[in-house]
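Asks: Here is a sequence with its predicted model. Questions after.
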Amino acid sequence: MIALPTRAGKPDATLAKAVDLARTVALEVAEPGDVGDHLGVRAEGERVVTHHFACLRAGYPGWYWSVTMTRAKRGKDLTVNEVVLLPGDEAIVAPAWVPYKERLQPGDLSPGDLLPVEDEDVRLVPTYLVGDDPLDPPMDGDARAQVRRVAEDLGLGRVRTLSREGIDMAAERWYAGPGGPEAPLAKSAPDSCWSCGFLVRINGSLGERFGVCANGNANDDGRVVTFDHGCGAHSEVKLARKQQPLPMPDHVFDTLTDDEYEPV
């Protein structure tokens, strides 16, 4: 059963009776077997109505054909405004379109792919602080070119660097990720990364809470971890006596020789 739009008023009687004409118009844009039963008529305005027909086209369950018609005041000639195929409440429709930058996930980039960063990306600020004041107007192309020239002259290397917003966004993402304290691996760890000898400290404000794991045997090797993260590969972890492997027994010394056997 398709839930159709509610009525906007009493439909024009002449237009409401034109079911056969509406079906004929629908068949002009659809295959003969695609148009099903008449589902009803809806008033769109004064002397404007829409007829609805069930859609029988394969792959379109829950859709319906919509034929909108009108006529002039005191006129007998009917005019078709549009014929469209519309989804009902239970119809299968494509998901809402999302810009590609919002669809991208870590690991989606392949060799050779490019992901340009917008000039006004809030995560970045000019390395040479021209236009860094929030009260300054946005820089135009000439101003950005000047920033690049100054950065090159001063030997800064990078035209832009992380803004305060960019640092905060990275910290929130890392803290909530698999290298944070809420990861299942961290909750069962014997100790935290803060006291691990494999933790490599980083500079800047992010170094107050984050480091990089350098244990080649750990799951987080080469990844950013929080100081309160942890895993079972901590540098100071020790096995309890009951967890240690059983010692191997001494080798058995075989004292038998062939001389002790009498030939038969």
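Replies: Done, it's in.
Asks: from here on, contacts and neighbour counts on C-alpha atoms
Replies: OK.
Asks: My reading is that Ala186 lies in a helix. Confirm?
Replies: Yes. The assignment for Ala186 is a helix, going by DSSP: H, G, I helix; E, B strand; the rest coil.
Asks: another one to put next to it:
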Amino acid sequence: MNATAEDPRSLARAVACEVADETSHVGDFLGSTELGDGVSDFRFASNIVGYEGWQWSVTLYHDVERDAWTVNESSLVPGEDSLMPPKWIPWKDRLLPTDLAVTDALGTEPDDPRLEDGEEALKAVEESIGEHGAKPAAASAEPTEDPTSTSEPAETPQDEDDVKSEEPTDDAGQSSEKTDSEGNGDADTTADTDAAKSAVKDELAQTAAIAKEFELSRRRVLTPLGRAQAAQRWYSGPHGPKSLSTKTADGLACQTCGFFVPLAGELNLMFGVCANKWSPDDGRVVSRDHGCGEHSEIEPPEPSSLWIQSKPAFDDMHIDIVRQAPREERGDVEAMESAGKPRFDDAGHYLGVKAGDVVLFHSQMPEREQA
């Protein structure tokens, strides 16, 4: 489609009305914007139900040489105050723990923020320290002087006799003291190295003990984020302090129950597992301030000495008599029902049916079957 330069706005409206399902869906003209290179964007209000604030956008190109407008494209675009759908969330992030069936499996991403490396990563550090040794504390605090350094060159005597002659006679023990001090320095360095190694070994031993206690030898374990999410989910769930059973437990919390098995680690501060087979929470993680009606300190009810006879669910001691409706008077039918079997003589002749002292004859009576 094209139009003269005099009326590009009418062309844009005609295009919008052609694209829309109904002409009434195109509202008032909102304005136009120059996009450069002869391209202009014409906007019209949208009157479609559910698309409040949206706008019809028609892009036209102006050919200056021909003095004509050509349609580039048209679409329905949102405005500043338009009604927009919520931001799309991946299906995996929309799932709830209760949405999964026993046959569903999501898997775990390699970079799941809820997990981190377990004790296996510490073994590599321990092996590295065992191979290269610990860095001495003295060496890490203050570097030793390098005898090959050229920053301050030492004066080297030309002859041993000159060295002996330069030593004063009244300080004869100075040389031996210097030798002793150098020996003590080597001993101090060795002691610092041994102390550093011992400290590292103690730290690794303590880490290994913690890993063994909390079973951190798995490839990946929970991060603080994973523990926090689990704690929040459990605490706000049906086995937390806001459940109906907690409100009816008369203040008897799980942390004082003998069937409460505390968890290990940081989750021990808030949670444990119920081990009471008569409790509705048996085998589930419960908070310490949760409660139910089967606390270990609740005494069983005392048996009563009186036997209370309950009403039976089905009473078979009485017979209900149902009155029958009166029967239609049909004498011949009743006579036939009360009569005996048809009688025949040896020749096969019908002798009638005897009903009491009366013998009935009927032309429709069946004949005796031949033997």
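Replies: On my side now, so go ahead. Just so we're clear, the structure is a prediction, and the values are computed from it rather than from any experiment.
Asks: all strands of structure 2, in order?
Replies: With DSSP state E, the ranges of strands along structure 2 come out as 2-4, 26-36, 39-46, 54-63, 68-78, 115-117, 220-222, 260-262, 271-274, 285-287, 343-344, 350-355, 358-360.
Asks: Now check Thr98 of structure 2 against structure 1: what is it aligned to?
Replies: Thr98 of structure 2 maps onto Gly107 in structure 1, with residues paired by TM-score structural alignment.
Asks: Mean neighbour count for the strands of structure 2 - can I get that in a markdown table?
Replies: A markdown table is the format used below for the strands of structure 2 (neighbours: other CA atoms under 10 Å):
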| stretch | mean neighbour count |
| --- | --- |
| strand 2-4 | 15 |
| strand 26-36 | 14 |
| strand 39-46 | 22 |
| strand 54-63 | 23 |
| strand 68-78 | 17 |
| strand 115-117 | 17 |
| strand 220-222 | 17 |
| strand 260-262 | 20 |
| strand 271-274 | 22 |
| strand 285-287 | 25 |
| strand 343-344 | 14 |
| strand 350-355 | 17 |
| strand 358-360 | 13 |
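Asks: returning to what we had before: report how many residues lie close to the match of Thr98 of structure 2.
Replies: 6 (other CA atoms under 10 Å).
Asks: ok so, going back, among the strands of structure 2, which is nearest Thr248 of structure 2?
Replies: strand 285-287 (15.7 Å; CA to CA).
Asks: corresponding residues in structure 1 for the closest one?
Replies: Using TM-score structural alignment, strand 285-287 of structure 2 pairs with 224-226 in structure 1.
Asks: For that stretch, which outside residues touch it?
Replies: Trp174, Tyr175, Gly179, Gly180, Pro181, Cys193, Arg209, Phe210, Gly211, Val212, Cys213 (CA atoms under 8 Å, 6 or more residues apart in numbering).
Asks: same check, this time on stretch 27-38 of structure 2
Replies: Ser40, Asp41, Phe42, Arg43, Phe44, Ala45, Ser46, Asn47, Tyr61, His62, Asp63, Val64.
Asks: Next, find the distance separating the aligned partner of the fourth one in structure 1 from Val84 of structure 1.
Replies: Going back to what we said before, that points to Arg43 of structure 2. Arg43 of structure 2 maps onto His51 in structure 1, with residues paired by TM-score structural alignment. His51 of structure 1 sits at a distance of 11 Å from Val84 of structure 1 (criterion: CA to CA, to the nearest Å).
Asks: tell me, what's touching those two both at once?
Replies: Common neighbours of His51 of structure 1 and Val84 (CA under 8 Å, 6+ apart) are Ser66, Val67.
Asks: Have a look at how far, on average, the match of strand 285-287 of structure 2 is from structure 2.
Replies: Mean deviation of stretch 224-226 of structure 1 relative to structure 2 after superposition (mean CA distance after the TM-score superposition for structure 1): 1.2 Å.
Asks: coming back round to it: could you export the strands of structure 2 as CSV, including distance to Ser165 of structure 2?
Replies: Output for these, formatted as CSV (distance: least, CA to CA, whole Å):
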stretch, distance to Ser165 of structure 2
strand 2-4, 114
strand 26-36, 97
strand 39-46, 101
strand 54-63, 104
strand 68-78, 100
strand 115-117, 67
strand 220-222, 71
strand 260-262, 81
strand 271-274, 82
strand 285-287, 86
strand 343-344, 169
strand 350-355, 168
strand 358-360, 172
